[in-house]
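Colleague: Sequence below, structure please.
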Amino acid sequence: MTIHQLPDTLVNQIAAGEVVERPASVVKELVENALDAGARRIDIDLEEGGVRLIRVRDDGGGIAASDLPLAIARHATSKIASLDDLESVATLGFRGEALPSIASVSRFSLASRRDDDGHGAVLPVEGGRIGTLAPKPHPQGTTVEVRDLFYNVPARRKFLRAERTELGHIEEWLRSLALARPEVELRVTHNGKPSRRYRALGVLGGDAATDSPERLLETLGGEFARNALRVEHAAAGLRLHGWIARPAYNRASADQQYLYVNGRSVRDRSIAHAVKQAYADVLFHGRQPAYVLFLELDPRGVDVNVHPAKHEVRFRESRLVHDFVHRTLHAALAGTRAGITGDASGAGASAPAANPFAQAMPQARLGLQVDDARAAYAALYGPSAAVASEAPRPELAASDDATLPPLGNAIAQLHGIYILAETVDGLVVVDMHAAHERIGYEKLKAAHDGIGVRQQPLLVPERVAVSEREAETAEREAATLAELGFEVSRAGPHALLLRAVPALLADADTGALLRDVLADLREHGESRRVAGMRDELLSTMACHGAVRANRRLTLPEMNALLREMEATERSGQCNHGRPTWARFGLAEIDRWFLRGR
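Modeller: Have a look, this model is predicted:
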């Protein structure tokens, strides 16, 4: 076949295949255009899940009548004019492809009026064929109407799902938008009936993440809002703010994970990896964290022009971004302690105050190794303490409710497993093994972090077969590998010579570990494989060293454990992500017995 120029209509339909995946894609493009035009209220009318009709009306700046034909021309935009503009995009849209692509696969009309125009104008387009521009009464702003999506591309239309499914995709995208733009009112109708409304919350100029907890409650529900920890941290030209859910609130899927980069909702594997690492030892196996995070940086530091639908971005300093997000969230989660109900913030924010009750009631700080410390117990509490199960329980001294510690004072042990404690507003139940396991684990980690990673030289260097890319990564990241405990040199195009390994992991499959570390360094710019395997070993040690079930503890021992929980990072979960404590308020207990009815 000879080379020939494709007709404009076919070019637009090809572009539509990249930009317009389903009705939700159309809503996204049209609403983003409305936001770029300065809209404060957007009405979205849908029929049959958006397949029959999508109508988006806004009160933005509007379009001049003479510019309407240009608005549906390919690569025509008011948002960029030069390469410098493209490298620092501050608007949601910028390609100039959305309207012509949508118009090429639907029965389309565009109507608009600016504030100083005497009347509006409308331009119809049918399957890419432009109609006649005509005057039309119209309020200030723009209305885009899209009917019969994919009517002229039946193969694409057959891939659309059921009405309820398509509507669900639209509602999910609007929920994501509502979180990022609480100052904008969104009204949605479906088949002529009101479907959803997000009120404008009036926080112009404020941060969506810090000024609008109402929108968080409105979009993600009360359970997320009650478990949300506020994050706020800035460093190295980066700023991260928003909410992360406490580890106890987790999901089976990633359905409550929202990430915004400079106000744009995106998916990014590097940041998702950083979040996952931050939750590594506080989340139950297979569960997903929930978060709403806003990352802000210089627009020149992020390339938004890497995906036709603008779902993904590329960071120029991806390692810096990954490390910044990981450290911020790791610090925020470290601030979560059993009994502390206030926000835990990332580094640089107002972290929770030191527990004022930690030393209020002096307690013996025992290792709780009952079998190995009977003599110590006897010396402290008398001979009867060595056989706690036979000893009479000492009565708790009366204390003022106002001075009770966050986890209260121990009053009993239940079935040799749980500690019951009286608090200001009710009852706390603590899993003593899980709590002591976390305390021991954090102490072991702190001790090993203090001495750093020790190397163990190998008597006989180990030859490790790798790919050429892995060998190049090893050469480039030699300093990073040394910090992780590896001494590596290149022994050929596809081989490395391993001369030293992390001492704590000397018995592991170090060749496989090295390859995994190199894969992480190549993809994310950092690796926590060594730290992760070290933590697994320390976790096992802490588990074996923790107090066992059916061990009778004295009240001072129980209170010592409660005070250590209040002072230990991440003590709300054990090393495996299981909760260590639960609170029952007096009001809830009253309901058990129908008191007050």
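
Colleague: only C-alpha atoms for contact and neighbour calcs from this point on.
Modeller: Will do.

Colleague: Residue 558 reaches residue 410, doesn't it?
Modeller: Yes: between residue 558 and residue 410 there is a contact at 6.2 Å, judged by CA atoms under 8 Å.

Colleague: joint contacts of these two?
Modeller: Residues touching both residue 558 and residue 410 comprise residue 419, with contact defined as CA atoms under 8 Å, 6 or more residues apart in numbering.

Colleague: what helix or strand is residue 95 on?
Modeller: Element membership for residue 95 (DSSP states H and E) is empty, with no helix or strand holding it.

Colleague: thought it was touching residue 77?
Modeller: Yes: contact between residue 95 and residue 77 holds when scored by CA under 8 Å: they sit 7.0 Å apart.

Colleague: and this one, so I can compare the two:
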Amino acid sequence: MTIQILSDQLISQIAAGEVVERPASVVKELLENALDAGASNIHILVNSGGRKLISVSDDGSGIAAHEVELAFTRHATSKLQSIDDLMRIMTLGFRGEALSSIAAVSQVQVITRARGEDVGTQMKIDGGCVKQHQPVGAPVGTVIRVENLFFNTPARLKFLKSENTEKKQITTLVTRYAMAYPTVRFVLEQDGREVFRSNGKGQLADVLIKILGLNNFRQMIDVFAEDRALEGRPAVRVSGFCSLPEFHRADRTNITLFVNGRWIQDTKLTYAVIQAYRGMLNEGRFPVAVLLIDIAPEEVDVNVHPTKAEVRFRDPQAVFSVVQRGVREALVKTTIPSQDFNSQTHFVFPQHSSDFSSTLIDNTPLPYVTDTQDQGLEDLSHIPEGLGAPQKPRTLPPLRLVGQIGATYIIAEGPAGMYLIDQHAAHQRILYEQYMADYLNQTISQQEFSGTQMFEVPVKQLKQLENRLGTLETLGFKLSLFGTTTFRIEAVPALISQLNPIDLMPHILNVLDQANVEDRIIQLVCEFAAVKSGQVLNQDAMQSIIRQLERCQSPQIAPDGKPTLIHMSGEQLAREFNKR
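Modeller: I've put the predicted structure just below:
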């Protein structure tokens, strides 16, 4: 077979394969053009999952009459003049490939009118060939209709998914742009039915309420973090929303990231969000998050992938750090609204038969404590202010102590049934949130040792410990080398000052080579300091655990992901006793 130069039409169809993968790809390119044109209102109309019709109308700046045909020519763009422009690009599109690629594999009609022009322009293109080009009356803006997608490349049609799948792809795409551009009003119609509408009033919260529903949005909290530009490091700002730990999903697809208004897929930044929830979610569960990252355009390369869904940061660690810190701080700072629970009219407690007398449990209702000072249990650390002033309603209500069973579980009653609380796991959660907050705020209290506390370090772990001495000091541990493989403990976190730290050190040595070593050490310290299973607690001690657990950010999950409590509603109890 002889070598031949491909025809322009075939070249366009091949190039279209990189840009136009499916109907949602067409919607994406047309939406980005509308946004780059400064549109305030965008209307998307789709039939048959985009196979038969995709129409995008906008009130943007429009296309000048003499540039309409040029706009559908390959590599024609108004976004770039030189390579320097590419390094600081702020528009969504810039390659000049989208319109020509779409036109090469469909039948397109465009009606547009630029600001300052009295008459609009209509042009029809069939498989890349211009069939009609004429003036027409039209408002300022652009309407592009794409019909019979892939009509001239039937092999491409075979690779499309079902109509419902393509519809879902388009809906997901439009809602992403609505999140990134809350000042723009988006309307999406599919097969004559409106499936999404944003109000364009500029509030991301309004968009998320439409997407998630009001009840789910109430489980979202604000995220904001900022790093100013320093020598060698870029300025980075992160804003948006993330879910409370109680609101989670089975996969990570609900973590949505934008960079300078562009939706991106970035496994490292997604991991940063997930790591911020470490100790708050069970394994296999993932948060919901919508985060908008703003960074100078020269600090990010968007010209990495044909779909521009992947980007490359000049300093990825700086961005990773701000994202993780922003989410983590939002979670730590979220607190419970103050309420008056002194009145017993808030709850209905079961009436106990006068024929039954318990010598083990005092069934007299106890007052609900709202003071910041807890009673009893001196070894329970007080949850600091800042964790105690929540912004969102929580899933754990105030509880009434009933008693203890097996010296391991605390029995409590709430407005919706019975709670069995694992005293060790619950105390771990309380201590973990306090310790983590102190670590993030750099306010960990240390207790120095006046005596001698020595421990031996295995040779294979010696280098790891030496490399982590600085990390340990930020967590409240002060160690010094005292011989070849012997270390002296000079200070420990005040949290464990009454315990023997020698018993803890082997466990710490075993996690020094792990990722997120700070979090792992915090977990170990809290497990070490927490009250133990099998430990009999007096009434004041149990009440103190309950009161502090109520104020925790994630009261239902221990730092290691295990549950802290089991809840049985009144209905569940009734079913167990065959009363329903």
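
Colleague: Tell me how far residue 500 of structure 1 lies from residue 511 of structure 1.
Modeller: Noted for residue 500 of structure 1: a distance of 11 Å to residue 511 of structure 1, by CA to CA, to the nearest Å.

Colleague: Sorry, slip of the keys, the one I care about is residue 413 of structure 1.
Modeller: Between residue 413 of structure 1 and residue 511 of structure 1 the computed distance is 48 Å (CA to CA).

Colleague: now do residue 337 of structure 1
Modeller: Distance from residue 337 of structure 1 to residue 511 of structure 1, by CA to CA: 38 Å.

Colleague: Equivalent analysis for residue 357 of structure 1, please.
Modeller: For residue 357 of structure 1, the distance to residue 511 of structure 1 equals 49 Å [CA to CA].

Colleague: same question, residue 31 of structure 1
Modeller: Applying CA to CA, one obtains 52 Å for the distance of residue 31 of structure 1 from residue 511 of structure 1.

Colleague: which one of those two has more residues nearby?
Modeller: When neighbours are counted by other CA atoms under 10 Å, residue 31 comes out ahead of the other of residue 31 of structure 1 and residue 511, with 24 against 18.

Colleague: If we ignore the residues flanking it in sequence, what's nearest the more buried one?
Modeller: In space, and not counting its chain neighbours, residue 31 of structure 1 is closest to residue 56: 7.1 Å by CA to CA, 6 or more residues apart in numbering.

Colleague: OK, contacts around the one you found?
Modeller: Counting by CA under 8 Å, 6+ apart, the residues that residue 56 of structure 1 touches are 27, 30-31, 42-45, 143-145.

Colleague: Residue 327 of structure 1 corresponds to which position in structure 2?
Modeller: Across the two structures, residue 327 of structure 1 finds its equivalent in residue 325 of structure 2, going by TM-score structural alignment.

Colleague: Can you tell me the SS state at that match?
Modeller: Assigned with DSSP: H, G, I helix; E, B strand; the rest coil, residue 325 of structure 2 falls in the helix class.

Colleague: Equivalent analysis for residue 397 of structure 2, please.
Modeller: With three-state DSSP as the criterion, residue 397 of structure 2 reads coil.

Colleague: Go ahead and confirm the match of residue 327 of structure 1 touches residue 225.
Modeller: Yes: using CA under 8 Å, residue 325 of structure 2 and residue 225 qualify as a contacting pair, with a distance of 7.2 Å.

Colleague: Comparing these two, which shows the higher neighbour count?
Modeller: Between residue 325 of structure 2 and residue 225, counting by other CA under 10 Å, residue 325 is the more crowded of the two (22 against 19).

Colleague: Now check structure 2 for the residue matching residue 556 of structure 1.
Modeller: With TM-score structural alignment as the criterion, the equivalent of residue 556 of structure 1 in structure 2 is residue 540.

Colleague: What is the neighbour count of its match?
Modeller: By other CA under 10 Å, 15 other residues sit near residue 540 of structure 2.

Colleague: Please report how far the closest residue to it other than its chain neighbours lies from residue 410 of structure 2.
Modeller: Closest residue to residue 540 of structure 2 apart from its sequence neighbours, by CA to CA, 6+ apart: residue 376 at 4.8 Å. According to CA to CA, residue 376 of structure 2 stands 16 Å off from residue 410 of structure 2.

Colleague: that older thread, can I assume the match of residue 556 of structure 1 sits in a helix?
Modeller: Yes: checked against three-state DSSP, residue 540 of structure 2 lies within a helix.

Colleague: Surely it touches residue 375?
Modeller: Yes: in terms of CA under 8 Å, residue 540 of structure 2 counts as a neighbour of residue 375; the distance is 5.8 Å.

Colleague: Show me which residues of stretch 41-48 of structure 2 are buried.
Modeller: Counting neighbours by 16 or more other CA atoms under 10 Å, one finds that the buried residues in stretch 41-48 of structure 2 are 41-47.

Colleague: Residue 277 of structure 2 versus residue 471 of structure 2, what's the distance?
Modeller: 20 Å.

Colleague: Now do the contacts for the residue sitting nearest the centre point of structure 2.
Modeller: Against the mean C-alpha coordinate of structure 2, by CA atoms, centre = their mean, the closest residue is residue 289 at 2.4 Å. Taking CA under 8 Å, 6+ apart, we find residue 289 of structure 2 in contact with 240-243, 254-257, 273.

Colleague: how about 6 Å then?
Modeller: Shown in contact with residue 289 of structure 2 (CA atoms under 6 Å, 6 or more residues apart in numbering): 241-242, 255-256.

Colleague: What is the nearest of these to residue 556 of structure 2?
Modeller: Each of these was scored against residue 556 of structure 2 by CA to CA, and residue 242 proved nearest at 18.2 Å.

Colleague: The closest one matches what in structure 1?
Modeller: With TM-score structural alignment as the criterion, residue 242 of structure 2 matches residue 244.

Colleague: From residue 335 of structure 1, how far off is that match?
Modeller: For residue 244 of structure 1, the distance to residue 335 of structure 1 - CA to CA - is 12 Å.
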